[in-house]
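> missing the sequence, but the structure's below:
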């Protein structure tokens, strides 16, 4: 009965020790598994191994011999009085039926993990004995790594659970990154779990006062978990991703083909169009320069016409004044004729005076010839003006303008058609390029500069349309001027016709005055005769008055013609001034057109340079899409079957994490081939302020650690 109680107490003791360390003890082995191992490792304060003890546990269905292996310096039966013997690494127990525990103390203290522990206060490292009872800013560093001198089977297959317990009465402001924190009475327990094949690098800080702490414990158990991962959803998503990658690869091929077409289009039609536009702009600039020169010549001609018309108007005004003066004199003379015929009595009395006066009258034929010659010159001048206006009419029409431009190498109609065709081509090109720009945007190409060039190209098209409007306006304007010149020409011809009548009147006047000279001579003879014969005098006097009336009548016609001539000259001057003013507008328009063609030329050059850059960009785009296509092809090839690989990799990772692919071995000896479980209990001593030593009783037996535990439970 006492023996049975002892076995129960030992089992409870082992269970308590393991639960206190934070690692549950393994359940009783199945009948087919004859052995379990619990490896107790006592560490020094710096983490080095002090000693290693292996507790071997057997279940026996019946009494018999238990054989076990291990390199021990000593062995001890822990729960029975069965005979145990050890020799050359072999332990033999004459076991009774039931559960048997025996302890073997390892000769070799090598364990699968290298463990180092450091205590720092104020940046200075202390040993456990030195730091006990101190106060300040504490830092505890624990580093666990693979011991290359040990069998990796345990490092790769066992998980670690490291526990550090701190008294909150002595420790505050605790930081323990990555730890699981638990309250254990007034203590705080910080637990770190390390997976198989992984090391640990732990750091804990705290503000401490009169520092003490329980020992650090590290439990190691094989991590063999039954994990059933349903990765179907993941592999389905991966399959969707690989399908999407395939579509991306197909899209990359399409993008590459589109980039090739874009490059060919840009290199072909757009480049040809920009070259044609540049050439057209050069031609347009040349034509505008010639038009500018022609309008300057036209301006010089209209200025000369205006000056001539102004001089003619001034001369005709002077002529009109002189004619009116002569006309007034003749009217007065005609009015005096009535007095001459008033009464023969007065005439008779005045005959001698008249005879004397007529003797002093001299009508010079030279003056009459000068008058006739001057009138002929005026007539010739008016004829020349009419001829000049006719030439002006011929030279100011739009057809004449086109002829002048053609003589200078510019076909205005062809230019107008070329402008319209080029503007239409540019508009079509812009429409085509805009859709391509949208395509470039969709593939991430920066199209800011290209859009700026397209805006400039649109302005070029608008300028070409404006140039045609300018040509149309020039045609309308010149036709309007031509129409005005037609009216001027009609006035000039009317003037010429009226002056023909005036000139005829002048000639009649000359003839009349010439006749008058003759008649005056006759009159003188008549007066001489009148002295002798009153009747002859009366007849001569009547002839005289009739002659005066004829002169007055002729001068009336001259005056009327002069008025028409004056009005015509004023119309001629007004028309010449209007033509000069409008020609100034033509000159300004031609200068603006030339300036515009210069801007057009610069814009065409910028467009051509932009097209060159676009060609380079299209080639780079095609090169990039080719690389993209190669990359997506490589990505598609490498992701083919990725769902299967991921599923296999997940299984592999789970096996690696859980240690399920590691075969369980005996730590004590590889000769132990039937091992159900192995676990490690690793611990440091508590850090405590040393109590003053009490005098030792003489001959008092020194108890071991396990003897103290047994005594604690009342087991002798």
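Arrived safely. This is a predicted model, so every value here is computed, not measured.

> can we go C-alpha only for contacts and neighbour counts from here?
Fine.

> mind listing the helices for the stretch 401-550 of the chain?
Secondary structure of the stretch 401-550 of the chain (DSSP state H, counting those that start in this stretch): helices located at 412-442, 448-532, 534-639.

> buried residues in the first one?
Taking 16 or more other Cα atoms under 10 Å as the neighbour-count basis, helix 412-442 is seen to contain the buried residues 412, 415-416, 418-420, 422-423, 425-427, 429-430, 433, 436-437, 439-440.

> packing partners for that helix?
Using 3 or more Cα pairs under 8 Å, 6 or more residues apart in numbering; DSSP states H and E, the elements in contact with helix 412-442 are helix 271-340, helix 398-407, helix 448-532.

> against that first model, consider the following:
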């Protein structure tokens, strides 16, 4: 009985003790409030706690305010709280409308204020699909299949824009590794935390993002999605770009040199094109002369044959006797010889003019090709130019023009001997024609003088002998003339191919000049663009630093703009977890199974 009385008394004491303690504490704090003076604090922090449902819709919101007190006493704070609660001691907190009055007697003082109808700075839209079919979160619990979760983070039009523009948001999802396999998060970071896998996404200030997570799930249950938002106030140091700028400067200098080289190449190709055009014009004149000479060769041979027949007939007639000779035919011979000689002179004059035009065109071509730059560009340098980021089409034109210029110079080197031999051949042909013409003029003069001074009756023997000699010599001349005209005809036929080739060369050099002009325009643009690369790089870096460096951000209160000395505001947000109801029911039942004493002792634990 004594034990029972003692137990009953002890129980009564335990039941009464909290009331006594609270009464004493309340009385002391009431007296302290009556005597408290004005307090001060160095800084204030706010941690905003919010709960969302599994789809991301906002539910509850409260703020834990922390003051670092410098002088104990009465402190005033502001906020549209539905209710407030002292988290530091049992001192009551007075609330009149938006004004909160508290008596801070600790260096670190905490109180909680609940908010309603206050929007977060961000909207979070969370959607779920299982095996490709979208479904609500609660229906997923206990299911198996291919799970896909999409989280869209965007600006809340009703929220405070200042936090959206300056805060970095971190979204963390925790998955039981035994239930979730083959987790994929393309834009997230996957880490191991004990037997769980954590997927983390980061949303930068002023950004709206969409993230997805997929996994093979068995008997689906999922922990709450945790979201934290903190100021992105870490100062970003400007990177050292000295080496990169030096490389860009080298690239800029290289493209400038390439542009200058292409300019010289364009000038050389222009000169080459002018030279080939002149060469083609001279070749056309030469071809016309050769063709005309070839066309007239038949008449020349026919006339020479007539002369040879006439000489033979006259020689035979004189040998047969004076009475049978028609001396009137002798007077026609000098004119015929001079006519042939005149034709040969015209041909010689044409060849002389052709030789002059050819030498002028050949000289222009030789100077143009000699003036083309002989820069050697290695395969490594060409590869480096492709890798420099320059326009690929422009680089292709540059390489093609460079290779074409090398091909032109090599082709000319191989054929230069043939080009150089043409003036000599033309000069030799002109000399041969001149010699033949001179012989014909000499024969005509001698024949004419002989006819004027001779007594035909007394000199028939001498005349017959001279005619026989002339006929024999003319046969040799006629044979040589046959060979010459045959060579001219062959030359005319072959030269047409050469002239056609020169036409193709002229067209090619003209196209090459146009391509070089386009190439020079492209390299000029490239040189101009690369010359600004270092400055453009610095501008991009400055823009990036300006976008992400929020080190100049000054915190303000989430609750009220009247609050002062706010050092930081943080957001801690959680969604509902997806758990089976049996677990929650068992926890409630376990709580109900506790005895009165267990629950009473829990108050002191």
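Thanks, I have it. The structure presented is a predicted model; accordingly, all values stated were derived computationally and were not measured.

> got a markdown table for the helices and strands packed on helix 412-442 of structure 1, with distance to residue 628 of structure 1 too?
Listed next are these as a markdown table, based on distance: least, Cα to Cα, whole Å:
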| stretch | distance to residue 628 of structure 1 |
| --- | --- |
| helix 271-340 | 27 |
| helix 398-407 | 57 |
| helix 448-532 | 23 |
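
> let me have those in JSON lines, extended by mean neighbour count and distance to residue 597 of structure 1.
Formatted as JSON lines, these follow (neighbours: other Cα atoms under 10 Å; distance: least, Cα to Cα, whole Å):
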{"stretch": "helix 271-340", "mean neighbour count": "18", "distance to residue 597 of structure 1": "5"}
{"stretch": "helix 398-407", "mean neighbour count": "17", "distance to residue 597 of structure 1": "16"}
{"stretch": "helix 448-532", "mean neighbour count": "19", "distance to residue 597 of structure 1": "8"}
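
> out of these, the one nearest residue 241 of structure 1 is which?
helix 448-532 (33.6 Å; Cα to Cα).

> and that closest one with helix 412-442, angle?
160 degrees (axes from the mean of the first three to the mean of the last three Cα atoms, to 10 degrees).

> the stretch 151-300 of structure 1: strands as residue ranges?
Taking DSSP state E, counting those that start in this stretch as the criterion, the stretch 151-300 of structure 1 contains strands spanning 158-167, 171-176, 180-184, 187-194, 200-208, 217-222.

> re earlier: out of the helices of the stretch 401-550 of structure 1, which gets nearest to residue 105 of structure 1?
Across those (criterion: Cα to Cα), the nearest stretch is helix 534-639, sitting at 55.3 Å.

> helices and strands around the closest one, which ones?
So helix 534-639 of structure 1, by 3+ Cα pairs under 8 Å, 6+ apart, packs with helix 232-265, helix 271-340, helix 448-532.

> out of those helices, flag the one nearest residue 200 of structure 1.
Going by Cα to Cα, the one of these nearest residue 200 of structure 1 is helix 232-265, 30.8 Å.

> now do the buried residues in that closest one.
235, 238-239, 241-242, 245-246, 248-249, 252-253, 255-256, 258-260, 262-265.

> which ones are touching residue 175 of structure 2?
For residue 175 of structure 2, the contact set (Cα atoms under 8 Å, 6 or more residues apart in numbering) comprises 196-198, 222-223.

> switch to 10 Å and redo it
Counting by Cα atoms under 10 Å, 6 or more residues apart in numbering, residue 175 of structure 2 touches 181, 183, 192-193, 195-199, 215, 217, 220-225.

> please report the distance of it from residue 195 of structure 2.
9 Å (Cα to Cα, to the nearest Å).

> for residue 501 of structure 2, same thing?
From residue 501 of structure 2 to residue 195 of structure 2 the distance is 82 Å (Cα to Cα).

> need the strands of the stretch 151-300 of structure 1 in TSV with distance to residue 402 of structure 1, can you?
TSV is the format used below for the strands of the stretch 151-300 of structure 1 (distance: least, Cα to Cα, whole Å):
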stretch	distance to residue 402 of structure 1
strand 158-167	102
strand 171-176	98
strand 180-184	99
strand 187-194	98
strand 200-208	96
strand 217-222	106
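
> next, the contact list for residue 376 of structure 1, please.
Residue 376 of structure 1 neighbours (Cα under 10 Å, 6+ apart): 370, 382, 499-500, 503-504, 506-507.

> cool, and residue 304 of structure 1?
So residue 304 of structure 1 contacts 298, 310, 576, 580 (Cα under 10 Å, 6+ apart).

> for residue 329 of structure 1, state which of these is nearest.
residue 310 (29.2 Å).

> tell me how far the closest one lies from residue 573 of structure 1.
Where residue 573 of structure 1 is concerned, residue 310 of structure 1 sits at a distance of 6 Å (Cα to Cα).

> ok, now residue 683 of structure 1?
128 Å.

> tell me the contacts of residue 233 of structure 1?
residue 239 are the contacts of residue 233 of structure 1 under Cα under 10 Å, 6+ apart.

> that one maps to what in structure 2?
With TM-score structural alignment defining the correspondence, residue 233 of structure 1 maps onto residue 242 in structure 2.

> repeat for residue 75 of structure 1
In structure 2, residue 75 of structure 1 lands on residue 84 (TM-score structural alignment).

> would you mind confirming that residue 316 of structure 2 makes contact with residue 464?
Yes - assessed by Cα atoms under 10 Å, residue 316 of structure 2 is found in contact with residue 464 at 8.0 Å.

> as a quick check, tell me the outermost residue of structure 1.
residue 532 (123.3 Å; Cα atoms, centre = their mean).

> so it touches residue 352, yeah?
No - with contact defined as Cα under 10 Å, residue 532 of structure 1 does not reach residue 352; the gap is 11.5 Å.

> touching both of those two, which residues are there?
By Cα under 10 Å, 6+ apart, no residue touches both residue 532 of structure 1 and residue 352.

> how about stretch 126-135 of structure 1, aligned to which bit of structure 2?
Using TM-score structural alignment, stretch 126-135 of structure 1 lines up with residues 135-144 of structure 2.
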